[in-house]
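# Turn this into a structure:
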Amino acid sequence: MESLDTPQIITHIEHNINHSIFDCKWIPCSAKFVVIGCIPKGHGTIEIFEITAGEVKKIKEIERPNSFKCGTFGATSDIERRLATGDFKGTLEIWDLEKSCQVYITKEHTDIINSIDGMGGSTVGCGAPEIVTGSRDGTVKVWDPRQRGKPVANMQPVKGEGKRDCWSVCFGNSFNDSERIVVAGYDNGDLKMFDLRTMSLRWECNLKNGVCHAEFDRKDIPMNKLVATTLEGKFHVFDVRTQNPTKGFAQVLENSVKSGTIWVARHLPQNRDLFVTCSGNGQASLWKYEYPEQRFRMDQQGVSVGVPGTLKRLQRMVVSTQPINALDWNRDHLGLAVATAYDQYVRVIVTTKLNIQ
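So this is what the prediction gives:
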């Protein structure tokens, strides 16, 4: 019996797109969102929808020869609201959606860009605007959209390690003008943390399953928590506040839910301790991370060791007949989200009663 205070996940609007869709993002400071994908002849599409009177209405479409895979507004200001996209040919582009034109294009990857993230666009005091891309070619590249051509950082596989498919990238630790971290997840389960200030590998581990998605609970604060989702219905929450030289970070592994691959995890913008996971059976689950009484302890050598917290599932709801491959929370309206799935539907989802202490 659920209490009256239990959050509810409600599908508010369903809209059939009728072609393959891979990503979705709210346009900052608006009731509009973009849906990224490809049509049957292989061309890429960016479709802009607006919510009006309880329905979604398509107001613009951009089409180009190559299929899009992913997109982000993270490196743009709330005034310009330019969308950065990665495509199946390894091309990074930045779009002026108002004018429906490219303002930046570069092709340094040799294969599909699986994942993209942006930082520094609308947040003051957290460093330069940058975009990070992860590709099937095994490389992770960081770009400054103010500079044309080559990436400002290029993380390649170690010689002799073999080429790995990078499935996920994300920014974090951008709490001032100099600090910035990139985390990359790979098909073999490797999770790597790169320090862009020192241009070094800060930490790595292997999660034993391909890493589908990784995200910090906040990008613009000193590292706090990191969620990494994997194949076979598992995800890990790392407390990245305390790094032990030998043991690394404390973590919680959640593998009790038999829901297939967990494609994505997204933290609530208004509460960093709440996040949703989206899985292969079309289920969205809302989780709360609960901290331990003390987040670290001292070992026998007097060195800090992180202490893991616990996870509490607040709600779950099947919202699609196929895997949910993308979800984006609206940062202006608590509990409002847009999600895409392989059943070719885009859904506007409302989660209630999220004012949880």
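# Please make it C-alpha for all contacts and neighbour counts, starting now.
Fine.
# how about the strands of the stretch 151-300 of the chain, start to end?
Ranges of strands in the stretch 151-300 of the chain, per DSSP state E, counting those that start in this stretch, are 153-155, 166-172, 181-186, 190-195, 200-206, 211-216, 225-230, 235-244, 248-254, 262-268, 271-279, 283-290, 296-298.
# what's in contact with the first one?
When contacts are taken as Cα atoms under 8 Å, 6 or more residues apart in numbering, the neighbours of strand 153-155 outside the stretch itself are 139-143, 196.
# Show me what counts as buried in stretch 350-357.
By 16 or more other Cα atoms under 10 Å, the buried positions in stretch 350-357 come out as 350-351, 354.
# residue contacts, residue 345?
14-18.
# Kindly recompute the last result at 6 Å.
15-17 (Cα atoms under 6 Å, 6 or more residues apart in numbering).
# re the thing from before, output the strands of the stretch 151-300 of the chain in a markdown table; the columns should cover distance to residue 72.
Below are these laid out as a markdown table (distance: least, Cα to Cα, whole Å):
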| stretch | distance to residue 72 |
| --- | --- |
| strand 153-155 | 19 |
| strand 166-172 | 11 |
| strand 181-186 | 15 |
| strand 190-195 | 20 |
| strand 200-206 | 25 |
| strand 211-216 | 14 |
| strand 225-230 | 19 |
| strand 235-244 | 23 |
| strand 248-254 | 28 |
| strand 262-268 | 14 |
| strand 271-279 | 19 |
| strand 283-290 | 22 |
| strand 296-298 | 34 |
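# Please provide the structure for the following sequence as well, for comparison with the first:
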Amino acid sequence: MLLVPGGFHVDTKASGAFGEKKPQIIAHAHTSLNFTVFDCKWIPCSAKFVCLGNFPRGTGVVQIHELQHGELQLVKELEKPKPIKCGTFGASSLQTRHIATGDFDGNLNIWNLEAADVPVYSVKAHKEIVNSIDGVGGLGIGEGAPEIVTGSRDGTVKVWDPRQRDSPVANMEPMEGETKRDCWTVAFGHAFNQEDRCVCAGYDNGDVKLFDLRNMSVRWETNIKNGVCCVEFDRKDINMNKLVATSLEGRFHVFDMRTQHPTKGFASVSEKAHKSTIWQVKHLPQNRDVFMTTGGAGNLHLWKYEYPAQRSEKDSEGVAGGVAGSLSLLQNVTLATQPIASLDWSPDKQGLCVCSAFDQSVRVLIVTKLNTV
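Below is the predicted model of the structure:
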């Protein structure tokens, strides 16, 4: 165990010695906040990031911080009527860089951070809290219309086009007689042309559902036996390649999404990585086979997915199915005593990321030597 700048520990069992060409996770800047932060996102094409959360008095907060000469400077603070749970820039253009947020009252709002007194778009999206949000079609990522997907405690998953007011363009809700499950996480994928697009959703009972938006149907579903905290495709703008789903009990699953067997579904590999909840997974924008998981014990694990020699094979009946790859742990660190609830890689600078923990702090980290993995 070695101490590195920033006062946290690196597990040398994962990294070997510092002389080896393994990535290192270095604390670059840190600041304490006066509110609970639920999500943080880099503002594209900038050295700024947004923190979203709630003040102790029960109102929402949007804070913008800027990285200047190795230190974090508070640029702007905005107080909102309701606590804010999640946000995304994914449906915005690089010119406007508007952030879409979901709050505790079920509202979907889109904010112009330059003039954020009133949202540029607002809709009562759900009856209960918006747990998760994702965007596609913006920032030059993914073909097709700019769309936002929201998942809520009310059990529904809805897709919104900000150019259309009031009603969602798609609404995935429990069928009559089905038990309403709390949707904890949503993610876009398969947006590689103008026609195709899908949404993956994870629920409190371990269900993972893949919705085909072109055919408005459930393409595939499985259960990972524990509440699904986060799902993410390795990239949104390609033919489906890999999907990672994390869970409450410290295990995550990587599904190979290229070949779907008619009865067995998608091949997968799983790893028991953390001793507690895996709150988030985020793929490195510049290398879709590298991703970070964040843990309930205040730790981060950096992983790499290794593809098998062949990605599909035929069974005894001649039906093609996928072949799962393998996982290698590149590095892990312990940053905090509280869960790390959010993490976001910089889309512009490889290895730069921001994360927030429930100790009311936000940290900017640098992950080195990613070109060598």
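# okay if I get the contacts of strand 153-155 of structure 1 as TSV plus neighbour count, secondary structure and distance to residue 236 of structure 1?
Putting the contacts of strand 153-155 of structure 1 into TSV (neighbours: other Cα atoms under 10 Å; DSSP: H, G, I helix; E, B strand; the rest coil; distance: Cα to Cα, whole Å) gives the following:
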residue	neighbour count	secondary structure	distance to residue 236 of structure 1
139	22	coil	23
140	27	strand	22
141	22	strand	25
142	21	strand	25
143	22	strand	28
196	17	coil	23
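# what would the contacts of residue 345 of structure 1 look like in CSV with distance to residue 225 of structure 1 and secondary structure?
Formatted as CSV, the contacts of residue 345 of structure 1 follow (distance: Cα to Cα, whole Å; DSSP: H, G, I helix; E, B strand; the rest coil):
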residue, distance to residue 225 of structure 1, secondary structure
15, 34, strand
16, 35, strand
17, 35, coil
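# among those, who's most crowded?
Using other Cα atoms under 10 Å as the neighbour test, those are led by residue 17, with 16 neighbours.
# Can you name the residues that contact the equivalent of that residue over in structure 2?
By TM-score structural alignment, residue 17 of structure 1 lines up with residue 33 in structure 2. Applying Cα under 6 Å, 6+ apart, we find residue 33 of structure 2 in contact with 360-361.
# quick one: which of the contacts of strand 153-155 of structure 1 is nearest residue 61 of structure 1?
residue 143 (26.2 Å; Cα to Cα).
# got the contact list for the closest one?
Residue 143 of structure 1 neighbours (Cα under 6 Å, 6+ apart): 130-131, 151-152.
# Can you show me which of the residues you listed carry over to structure 2?
Mapping these onto structure 2 (both residues aligned by TM-score structural alignment, their matches' Cα atoms under 6 Å) leaves 130-131, 151-152 still in contact.
# Same list (the residues you listed) but as CSV, adding distance to residue 103 of structure 1 and neighbour count.
As requested, these are exported to CSV (distance: Cα to Cα, whole Å; neighbours: other Cα atoms under 10 Å):
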residue, distance to residue 103 of structure 1, neighbour count
130, 15, 21
131, 15, 28
151, 16, 19
152, 18, 15
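# CSV for the residues you listed, including distance to residue 22 of structure 1?
Converted to CSV, these look like this (distance: Cα to Cα, whole Å):
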residue, distance to residue 22 of structure 1
130, 22
131, 19
151, 25
152, 27
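# List just the nearest of these to residue 118 of structure 1.
Nearest member of these to residue 118 of structure 1, counting by Cα to Cα, is residue 131, at 4.4 Å.
# just the helices in structure 2 please.
Counting by DSSP state H, structure 2 has helices at residues 12-15.
# so where do the strands sit in the stretch 1-150 of structure 2?
Going by DSSP E, counting those that start in this stretch, the stretch 1-150 of structure 2 shows strands at 2-4, 8-10, 25-32, 36-42, 48-54, 60-68, 71-80, 84-88, 99-103, 107-111, 121-124, 130-136, 147-152.
# surely residue 312 of structure 1 meets residue 285?
No - counting by Cα atoms under 6 Å, residue 312 of structure 1 stays clear of residue 285, with 10.4 Å between them.
# quick one: which of these two has more around it?
Taking other Cα under 10 Å, residue 312 of structure 1 and residue 285 do not tie; residue 285 has more neighbours (19 against 11).
# Excluding residues flanking it in the chain, which one is nearest the counterpart of the more buried one in structure 2?
By TM-score structural alignment, residue 285 of structure 1 lines up with residue 301 in structure 2. Leaving aside its sequence neighbours, residue 301 of structure 2 sits nearest to residue 332 (Cα to Cα, 6 or more residues apart in numbering; 4.3 Å).
# Tell me how many other residues crowd the counterpart of the one you found in structure 1.
In structure 1, the residue paired with residue 332 of structure 2 according to TM-score structural alignment is residue 316. Using other Cα under 10 Å, residue 316 of structure 1 is surrounded by 17 other residues.
# my guess is residue 332 of structure 2 meets residue 300, correct?
Yes - with contacts counted by Cα under 6 Å, residue 332 of structure 2 reaches residue 300, the gap being 5.5 Å.
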